[in-house]
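*Asks:* how would this look folded up:
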Amino acid sequence: MTEAELLAECKTGLNIPLASTGFDGVLRQKLLAVKGYLLGAGVSEAKLDTDLAVGTIVVGVTDLWNIQSGEIRFSPVFLTLATQLATASLPQS
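*Replies:* As a prediction, the model looks like this:
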């Protein structure tokens, strides 16, 4: 999935009109942070292009969108989905 498609999915998840571009820069930053987190957690590039990954990225971006001053954390559902993706990325024996 392209960055533009992921950005559109995040906008949909946040109820931001797709034609609106006012938040694109901030959303891209959060999108890159979430993807970087998932890669660092052991999610393979191949798994980042799955439906589960798209949903997980949207949840993660939403979590970062709703942060309070001095408090940044991912929701338990994001962490559960990230774990599932990382586990699915492990080599099969």
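*Asks:* CA atoms for contacts and neighbours, from now on please.
*Replies:* OK.
*Asks:* Now do the contacts for residue 41.
*Replies:* 82, 83, 86 (Cα atoms under 8 Å, 6 or more residues apart in numbering).
*Asks:* Kindly report the same for residue 89.
*Replies:* Contact analysis of residue 89 by Cα under 8 Å, 6+ apart lists 42, 43, 44, 47.
*Asks:* quick one more, to check against the first:
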Amino acid sequence: MSNLVDEVKSCIGIITEDVDVTRNITIKTNAVKAYLLKGGYKLPTSGEYSEEVIACIAVGVNDLLNNKAGETKFSPAFKMLAMQVCRG
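*Replies:* Here you go, the predicted structure:
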């Protein structure tokens, strides 16, 4: 079983093993995953996330990393992917 945070870091091009960076990505990954769960996404019974779900979460994490101070919003690309993932 692969680690979701490592998969997300790889998708967005983060190669460092810095503890603080990994913690930041973990927090954002959990936030995006919670967003998807509230939207109707069902966790995989196998524990393995599909490439589509990993890509969706990575786009959401990237959006959160790139927000300006006082502003939090997801990109249209993330919203489109999230709708696809949540519909199954």
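*Asks:* quick one on the thing from earlier: so can I have TSV of the contacts of residue 41 of structure 1 showing neighbour count and secondary structure?
*Replies:* Shown next, in TSV, are the contacts of residue 41 of structure 1 (neighbours: other Cα atoms under 10 Å; DSSP: H, G, I helix; E, B strand; the rest coil):
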residue	neighbour count	secondary structure
82	23	helix
83	16	helix
86	19	helix
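*Asks:* What's residue 76 of structure 1 aligned with over in structure 2?
*Replies:* Aligned by TM-score structural alignment, residue 76 of structure 1 pairs with residue 76 of structure 2.
*Asks:* Please apply the same query to residue 28 of structure 1.
*Replies:* By TM-score structural alignment, residue 28 of structure 1 lines up with residue 26 in structure 2.
*Asks:* In space, what's closest to residue 74 of structure 1 - neighbours in sequence excluded?
*Replies:* Spatial nearest neighbour of residue 74 of structure 1, chain neighbours left out: residue 63 (5.7 Å); criterion: Cα to Cα, 6 or more residues apart in numbering.
*Asks:* sorry, back to before: just put the contacts of residue 41 of structure 1 in TSV and tack on distance to residue 7 of structure 1.
*Replies:* Shown next, in TSV, are the contacts of residue 41 of structure 1 (distance: Cα to Cα, whole Å):
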residue	distance to residue 7 of structure 1
82	19
83	23
86	22
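*Asks:* and which of those residues is nearest residue 33 of structure 1?
*Replies:* Ranked by distance to residue 33 of structure 1 (Cα to Cα), these are led by residue 82 at 13.4 Å.
*Asks:* thought the closest one was touching residue 58?
*Replies:* No - assessed by Cα atoms under 8 Å, residue 82 of structure 1 is found out of contact with residue 58, at 11.7 Å.
*Asks:* Let me see the ranges of the helices in structure 1.
*Replies:* Taking DSSP state H as the criterion, structure 1 carries its helices at 3-13, 24-40, 51-65, 76-89.
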